[in-house]
Structures are given as C-alpha cells and as structure tokens.
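Peer 1: Here is a sequence together with a model predicted from it:
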Amino acid sequence: MRLTAIVALVLGLTAPAAEASSAPEARVWVTTPDRAELMHERPRVTFGTAASTHPTIVVDPGRSYQTMDGFGASITDSSAEVLTNLSPAVRADTMHKLFDPKQGIGVSFLRQPVGSSDFTAAADHYTYDDVPAGQTDFALQHFSVEHDEQKILPLLREAKRLNPKLKVMATPWSPPAWMKTNDSLVGGQLKDDPKIYDAYARYLVKFVNAYTAAGVPIDFISVQNEPQNRKPDAYPGTDMPVAAQIKVIEALGPKLHRTKILGYDHNWATHPNDGTAEADYPYQVLRSPAAKWLAGTAYHCYYGNPAAQTALHNAFPDKGIWFTECSGSKGAADPPAKVFSDTLRWHARNVVLGTTRNWARSAVNWNIALDGSGGPHNGGCGTCTGLVTVQPNGEVTTDAEYYTIGHLSKFVRPGARRIASTSFGTTGWNGQIMDAAFRNPDGSTALVVHNENDEPRTFAVNAGDRTFEYTLPGGALATFTWTAGLRSKFRAIPLTGATDPALIDDDASTSWSSGAAQAPGQFVQVDLGGRKEFRRVAIDSGGNLGDYVRDWELSASDDGTRWRTLTTGSSTGQLTTIDVRRTGARYLRITSTGTANNWWSIADFRLYK
C-alpha cells in the first residue's frame, strides 16, 4: 500500500462544527479501500424535502438502544515500546493524532493488559507479583507496577490528558505463576483453592488501586483474557473454566467499588481449537450467583459473528455488552494494498457496524501501535497489525484500523446512544449498504455507513421529514454528521409480539419475496401480535433497487378473516410511506393489484402513530 505519514492527517480532520446555512446540512468524511481518500471531508450535503427512489436509511432518534462508552485499542507493552522510542516531537504528534478529539481521531477506550501478553517487548513475560519458583506471596508483599511506570503509564497519562473522557479497561492474560497449577504464566489453570481465589482478587484490586494512584483510573476489568484459550502459543494465558471464573468474580466483587467487572472476554463462539466444552460460557456466568457483581460481558472477534451479542442481550437484557478485542492480520505474501483494503472492509462490517448494531457499548482493536514487522512480540501473533505502524526510519504511518476506529471515535462521543437506522448489509457480506446511527450527548447525530459492494452504490438518508441522496465508492466507509434536530411528527410503534420476524426485525437485510413476477392477488400478511393503533405504515423493500410492489392495496383485520381496505396506491421506489386515518388492527395485508416482470419484496414493515 502507499503508506501515508500520520502528519498528513492534520488536513481534513478538524472536529465537526455547526452547519452554516439555513437549510439542514450534513458533513461527510470518507475513507476508500484504495487509500485515495483517508477520512477525507467532502463537500456538505443538503437535506431536501423530496422522497427518494433509492434504498433509504431512515434514522429515527425516537428509538434508542445502548449507550456508547468508547472506541479504541490497547497500549500494549509492545505499543509502549515503539511509541516511547520515537523522537519526542513525532511521539507527541502521534499521540495527538490518536487521542485528541479535535486534531486526531479521539480514541476514547483503551483495554490494557494486566501484566504481560504476547505483545511484550521484554525478553521474559511478567506479572506484578513474580517470585522465584516454588515460593508464594499471599501477602502480595512483592506487588509492584514499577515496570509500567517506565513506558506504559506515562503514555496512558498523556492519553488521558489529551482526551479526558477516555475510559480504561484492564484484563490479565495470566495470574502470577505461583497461583497456577503449572507454576507458569503460559497455560495451566488457577489453583482451585479459596486462598488462591482471594489472593488473585486482592492482586487485581491492588492493580486497580496502583493505576488509580498513578493517575489512570480503571473503569472496567475482566478477570481473564480468552479463558477458553487452553493452549496459548508461548505467551501468557490461563485455561479458566466457568466454575473458576465464577469463584474469582465472587471473591473480587465485594472488594471493588468504582470499577465495573465484565465476564467472559472471549470470542463470539467457541473456537474449534478450544474444544467444545462450555460453549455457552457467558450464559453460565450470567446465570450464576456471581452475575450480581457483573456489569455485563466482553467479546472478541476471532470466531463466530456479532449476532451472538444480540442473542446474549435478549437473554440478559439488564446486562451490558462490550466488544474488547479484534486485531487486523496480514499474510507474509499479502501486498500492502490488499491488506489495507481487506482490513478496511472486514472491520467496517464486523467491528464498526456489526458490533454496534448488536448492542456493543465499545468497539476495541488490539495493538494501537506496532513496528514494521508487526512486533515486537513474545510468542503469539506474528501477523497482527495496529492502528499505526512505526517504520524503520522513524516515520509513523496509518493502517486501516486507524480509519475504521476513527470513523467512530472522532464522531461518536462517549455517552452517545445508538438510535434506530435502516441497514441493508450483513456482517458476512451481501453487497449492500450497512450502517449504524448515534445521537451524541449534545444532540448531534452521527451516521456511519459502509458500502459493501465493489461498485459505487447510491442510497438515501431520511431524518424527520428531510432526505438527501448520496453515492459511496465501492468498499468505502463514511461518517455523516448533522446538528439539526430533525425529528418526525410520527412515533414508531413497538411491534413486540409480532409473529413475522423477517418483516418486523428492524433489519432490512432479511425479507419476504414474492418469488415470481408481480401479479394481482399476491399478498403478504403480518400478525402484529395484538391490536395496534396507527396512522402511518412504512413498507421498505430493501436494498435491491426496483424490488418493490408497483400497485397495491393495504388492508386491515382484527381476526385475520374479515378484512377492510384502508387505502390503495402505487409505489415509485424502495420505501413506500402510507398515511391513513388513525385506525387499529391486529393484522395487516399488502396485496399486489398490478403487474410487473420483476419480483417484489418487503424487507421491513413499520407502524407509526
């Protein structure tokens, strides 16, 4: 790839500001897979009053979901090494580009290893209470974070200075070796002994207190990184079965006050290399008595898909979900341009949008900085990439993850709420437009959009009674922001209890289709699960342009047998909005009354009052 110096990012990365004209406008920043645009701010686009025939992202601030805590990566020991070794001026500039919300991308969440991980610059792995083999330290007299005071903590303090809203999570890769069954940081289990569980809990509390005293308060903590990784590759790791994690949490919970505990901290699904035991790990933890100490659960990206987060949310809606690790990767023979393009696209679908549309309160990559060889590292991943890379000549260049995280962190502020938005794409790729929308604490809106297709795609954005159209290049990632309070006079009606999930799932990538050319009498029927009062019906035909019913009749019924016609009409585009007199019904039916050679589909069915 054509590496671009991070100093060049000064241009086009100023913070969002209020619109200047009287007509509502949106600002837009774009990153393309060929690096032709790197969070480049394009001309503003004006909201109009005309409807669009294109697939339409309907942004509805009246429906909100999770609160966002932040977006970022990890200042690992390796990251700290390469950043500290920069010249003071380049290091200061790089930190600004990473953490400053105005001059940079405003990274707002860091997940910090508690002790050593595979990304450790030191020759030997370490914890904060290492003693000679055969010895113990139940009093934790040898505990010290002096190692981190050399490089990691100064960088963390600077990051907090640049972005005071930065949140920090802590995660251990291994307890001290004297607490483990194999007396090693690599592999093994925590000894099943109440004294060990208590000692490990006190060890974690001492870490939280030490970091807080050093000026880096810990907002979140998990008790073990990837507890099902039973055979780590020459780097710290611990096989921690559910029963052991529960005991650690029960010992730790009463000892912590401000810091929130997160359970699990592993993949969306159990990786085949980790066996089949305890595939429902996060469910077991949240069903246990230890759940009272948990704020929620953390996930990684290395197996499964983000839909696992929504499944867990539906089972435990009072518990939060955080997405806490995903590293970019590259093959030894992969051309740099391919690495950038593939990483941008996959992370856009799965990390930027897949996690946030599935209830994640954070989206966090792995290393924030590495050297040109993807290191230094001590065991573990030899193909990982960071947000930035320090080249042999001391130049700092940006990787795809800088932009995928940046399209969130620069525009979606801590405390923002995700709000409803129509999305047509999938994490597995279907070539459509995928997006997520957020309402910031100051009332502004950020909409992040990814064109999964290799070709340019045109779509529309609707907010309130205003709409604009936009075309994104193939594979591009964009963020739109606007400060105007564009709200509709209509409010969406929850369709809880409706029995046609493909039509009322708020997901325009799933749909009903006629499966044949349009003809009179074809119909699709929705059971709303109970009588609903409404005065507007929205019929979304999804992302395949032209796949809408040409002529139609809207009917309603209270019993599914006796039907009354509400209105008739014709559609001209993907989104058809039908206003009716206020009425009530349990069943609705759309019937084709015309002919056309193409099929017709309904991807989403929404009611408003």
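Peer 2: Happy to help now that I have it.

Peer 1: When you work out contacts or count neighbours from here on, use the C-alpha atoms and nothing else.
Peer 2: OK.

Peer 1: Give me the secondary structure label for the closest residue in space to E226 that isn't next to it in sequence.
Peer 2: Once flanking residues are discounted, E226 sits nearest to H266: 4.5 Å by CA to CA, 6 or more residues apart in numbering. H266 falls in the strand class when you classify it by DSSP: H, G, I helix; E, B strand; the rest coil.

Peer 1: quick one: contacts for H266?
Peer 2: N225, E226, P227, Q228, A298, Y299, H300 (CA atoms under 8 Å, 6 or more residues apart in numbering).

Peer 1: one more structure, for comparison:
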Amino acid sequence: MPFNMFTTLVLLTGLLISAVRLEDCFQQHFPDNGIVCVCNVTHCDALAIDKIANPGTVVSFESDITGKRMRKTISSLETLTININHSSTFIMHIDKADRRQKINGFGGSFTDAAGFNIFSLPENMSRRLLQDYYGSDGIEYSIGRVPIGCTDFSRKNYSYDEVDGDFDLKHFALAPEDHLYKIPMIRMATNFTNRQLKLLASLWAPPIWLKTNNRHNGMGIIRGDPGGPYYRTLAKYHIKFLDEYKKLGIPFWAITSINEPAGGLKPHWHNPSVGASPEMIRDWIKHDLGPLLESSGYGKDKLHLIIHDEIMSLLIHYAKNILKDPEANKFVSGVGIHWYEYGFEPYTPMNLVHESYPDKFLISTEACEGWGGNFQGVRIGNWTRAETYAWDIINNLNHWGTGWIDWNLALDPLGGPNYVLNVADSAILVDAKNKVYYKQPMFYALGHFSKFLSPGSIRLGFSDNIDHPMIKVTAFLDTNGQVIVILLNRKEEAIVASIAGVTNEPFQVALSPRSIKTLIVPSSSLSSSTPKP
C-alpha cells in the first residue's frame, strides 16, 4: 500500500509544520508546498460570496500554488480594456451566439468511507463539512453519486440480498451502511442545497449468487444470458433499491447501468464488480432493465439511464455497440466517463459520441487523484492535483461534458477506509483523532466550476490562439445571463489573457503562476439563440 509516509506521520502525530491565517482560511503548511485550509470545532472558512457582477465591472476569483483560495477581485472594465500597446499571452474570442450543451451539475459520492469519516467528527463539524460541499456558502454541489451496495471504499463486502435463488428478492433489505452513512449524508446535503439535488445510483457488485464466480470481487459475469432469470433479477435489484429509497422520500435523478463493467472481465480484479461486455449490457437493457424501469414508473421522463460508466479509451467501444441498437438506445439518456486515464489525449472520443448520438448527454461520473502507481494515496495540500482536476474538467466541458462527479467526499489521512487497500486522495481529509478536517487544493479547484456553473448554464463557443499546453480555458453563460470564463495557468510564470466578444471592447486579465481563475462578466446584449443539442 504505497503512500507518502512522511505526510501520514505528520497527520497522525498532529505535527504542525506551520500555520498562518489567510483571510477566512486558517492555513496549515506541509512539506513540498502543501497547503490546506483547516476546519475545527470553532472555525471553518466559508464561501458566502456574491456571484453577481455589476455593470461595468469584472469580478474574478483566483486560487494558486502560493495559497490563494478564491481570492476575490472587482475591477472596472475601463481599467481592463486593452491598450493595443500591451501584449497578451493569448487572445480568447467568445461567441455569445454559439450556445452548446447545458450543465447538469457537479458533485461527489456518498460512499461508505465518506460517511464513516464524516460522522466520526463532532456533529457540528459533520454538518459543516457537508455544507462546505452542498451549501450556498460552500462550493454548491448539485449531484450526489450513491453506490448500490458496497464499493472498494467500504469496510467490507455486502449486498442487499444474499439468499441464494431469491429471484423475487423477497429478502431484499438495505444495509446498515445505508442507514448509518448514505441516507444521513443525502438528507443533510438536501437540507443544505439551494439547488435541486440530483442523485445518481451505481452498482459495483450484485448478490454473489447472481455471478459466475460467486464472489463480490474479481472477474465474474452474471449467470446465463440477458432475458434469463439472473439478468432479470439484476434489473429487479436496481428497481428494489430505487423503491426502498423512494419510500424514505429520496428520489433519484439517474442510474448507471454497471460501474466499470470492463473491470469485472479482468483476471485478478480486486474491486467489487460485475463484468459485462457492451453486447451484454445492450441486450440486458433492451430485454430486462429498460422495460422493467418503464413498467415500474422509472421511465426516461422520470429517471435517466446512463451507460458506460468506464474509462475514456473504452468509450467508443461501449457507446457504439450499445446505442447502435434502437431497442436499447430508446431507454438511454446519457453516457458516463471515468477519468482513470488522466492525460488521455485527445478527448475526441467524447466529440465522436456527441456527433453520433447528440440526444445523449455526456458526464464524468467518477474521478479521484492518488488512485494507483507510484503516486497512490494522499499527498496533503498538493497543488498539482488541483491542476489535474481543473485540466480534466475543462477538457470534459470543452468536449460536450455536462458535469463532473468527484469520488469520495471525504477520506482519512491514509486515503481510506478501503477494504481492498486501494487507497486514494480526496478533496477533503478527515483527521477524526484531532477533530479537524482539511480542505485541500482540489476542493477549491472544484469550486471554481461547481459554484459558478449552476445547472442550466450553457457552454459558449470560443476561439483562441493558445500555443502552450499548460493553459486551458472555457466559457459559459450562467443562469443569471452573465458570462463565466474559467482559466487555468499551469506555467511557472504569470500570463495575460485578452478576452474579446463579451463586452463592447476586449479586456485583459492577468493570471498568477500556477493558478485557476474564474471570471464573472455581466452582459446585457446576449443573443436569444437556443442551445445546440
């Protein structure tokens, strides 16, 4: 289980490298330029910020490697207007009439590990942590992913019906983990958000008697063929989960077909899983899952079915082979993508799916840093991980993505609990022993998108002359009629961006080295064009 031993030692012993106060964020510094904002029983920074820009101004929020966290600046357009004698690093021209996909939202996952960590804190801190994610004074998440049963980020394997041969699922019952962790987190998030909370359910592993290997983990598929009793029961299993949560007043916005179906086809796969080829999923949807969803009151007008829920390199393979079948296609609303090939270039598979199936939305359904290789586990306060998040989010959005869902809402200093030792990093880390939690740079990177791009925001087309691979930009029209521009500078030196097409005259903004900046630009002359599909 590789992880940064020195970082772990620092956390577990409570050794304070240095602590300073920066505005409302109480900063704690760790080795290798690691900076976090510390929350304890009496103090936690909040993001209760005004997101409206007055006419004649540009409002910016910047976070960077030196410790800025959503640093707000209000500038007059007059002072930002370009002097032709001043050079710019690049020019971005936004086309306000070129309106593309709408945002579904941003969010994180209500895993068992997240619940275990969050509820290990004093009650007021548990509430504050979820408010940091979903509240109007937090980063305003609008999506929550909910595992159907266990994941690797559980403390043990479990499902909701382990009575062999119970094809009618008479013994189906939610687990203690649902009542202790998932449901309380969902209810808190619902109470805190001023947006409609969209819940997305995903299955890792079904009851073991449905699988060929008779185990939650490892390589194994559903017994028999789609249309048969085992696949039919798998569809019923999804319906039972939706029904049980509905009885508790918790409706779902979407489900995915199967989480990472290619994983369960691999020998020595350690995570809870069920393997499925695209052809298996296609036939299961058209013979079992799709019709049963409709007959149970969960048709497309009530619940979205998202396919794939897998890595980018398999996107075309799964999407094409499922969606080319009209009987399966008619039940599907969206396509989910996991980021575990970060750096996968180009992102053109997303373009190809959109071009072939423009009525299906694309959304990133799972992401986390520190998930494998030599960099597995927690790197507390690491700014590079904030940059990789922002990089992937911008690329997804610029290739027709409608949102981005982080993995665990909170982990412990070791990157768990995870019963298969597949530890990872998280935007928030909980040190229950010392009654503190740490808001990492990744948390604020996510906020540069989730707080400003509310559901219904529309991506705007743009052109640019960026010739450096460490710079990324995107632009949106928010639900208040303002233009939101998000810029990422991964260079070691400051840059200057010229923004044209939004206001009467182009204007310039500076970005600090290694920084993320969100701009709010008021605009009263937007075209009334409708979004492109």
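Peer 2: Happy to help now that I have it. What you see is a predicted model, and the numbers here were worked out from it, not measured in a lab.

Peer 1: After superposing, what score do the chains get?
Peer 2: Remark: TM-score between the superposed chains equals 0.82 [TM-score structural alignment, normalised by the length of structure 2]; 469 aligned residues with a CA RMSD of 2.5 Å.

Peer 1: Can you find the partner of the residue nearest to E226 of structure 1 in structure 2?
Peer 2: Using TM-score structural alignment, the equivalent of H266 of structure 1 in structure 2 is E310.

Peer 1: that's a strand at I486 of structure 2, yeah?
Peer 2: Yes: assessed by three-state DSSP, I486 of structure 2 belongs to a strand.

Peer 1: so how far is P176 of structure 1 from the residue nearest to E226 of structure 1?
Peer 2: Counting by CA to CA, to the nearest Å, the gap from H266 of structure 1 to P176 of structure 1 is 21 Å.

Peer 1: And for R531 of structure 1?
Peer 2: Separation of R531 of structure 1 from P176 of structure 1 (CA to CA): 60 Å.

Peer 1: Also P335 of structure 1?
Peer 2: 41 Å.

Peer 1: between the two, who's got more neighbours?
Peer 2: P176 (24 against 11; other CA atoms under 10 Å).

Peer 1: Show me which residues of the helix or strand where T79 of structure 2 lies are buried.
Peer 2: Assigned by DSSP states H and E, T79 of structure 2 falls within helix 77-80. Neighbour-count burial for helix 77-80 of structure 2 flags L77, L80 (criterion: 16 or more other CA atoms under 10 Å).

Peer 1: Also stretch 522-533 of structure 2?
Peer 2: Residues of stretch 522-533 of structure 2 classed as buried by neighbour count (16+ other CA under 10 Å): P522, S523.

Peer 1: Then stretch 308-322 of structure 2?
Peer 2: Of all the residues in stretch 308-322 of structure 2, those buried under the rule 16+ other CA under 10 Å are H308, D309, E310, I311, M312, S313, L315, I316, Y318, A319, N321, I322.

Peer 1: From the residues you listed, pick the one nearest V496 of structure 2.
Peer 2: Taking CA to CA as the measure, V496 of structure 2 lies nearest M312 of the buried residues of stretch 308-322 of structure 2, at 32.5 Å.

Peer 1: one step back: could you dump the buried residues of stretch 308-322 of structure 2 to TSV with distance to F452 of structure 2?
Peer 2: Below are the buried residues of stretch 308-322 of structure 2 laid out as TSV (distance: CA to CA, whole Å):
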residue	distance to F452 of structure 2
H308	28
D309	26
E310	27
I311	27
M312	26
S313	30
L315	28
I316	31
Y318	32
A319	30
N321	36
I322	34
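
Peer 1: Aligned counterpart of K211 of structure 2 in structure 1, please.
Peer 2: Using TM-score structural alignment, K211 of structure 2 sits opposite K180 in structure 1.

Peer 1: Could you pull out the helices in structure 1 for me?
Peer 2: 77-84, 88-99, 146-150, 152-162, 194-213, 242-252, 281-287, 307-315, 336-347, 400-409, 501-504 (DSSP state H).

Peer 1: burial count for D359 of structure 2?
Peer 2: When neighbours are counted by other CA under 10 Å, D359 of structure 2 comes out with 12.

Peer 1: any idea how far whatever residue of structure 1 lines up with it is from T355 of structure 1?
Peer 2: Using TM-score structural alignment as the criterion, D359 of structure 2 maps onto D318 of structure 1. From D318 of structure 1 over to T355 of structure 1 the distance is 18 Å, taken as CA to CA.
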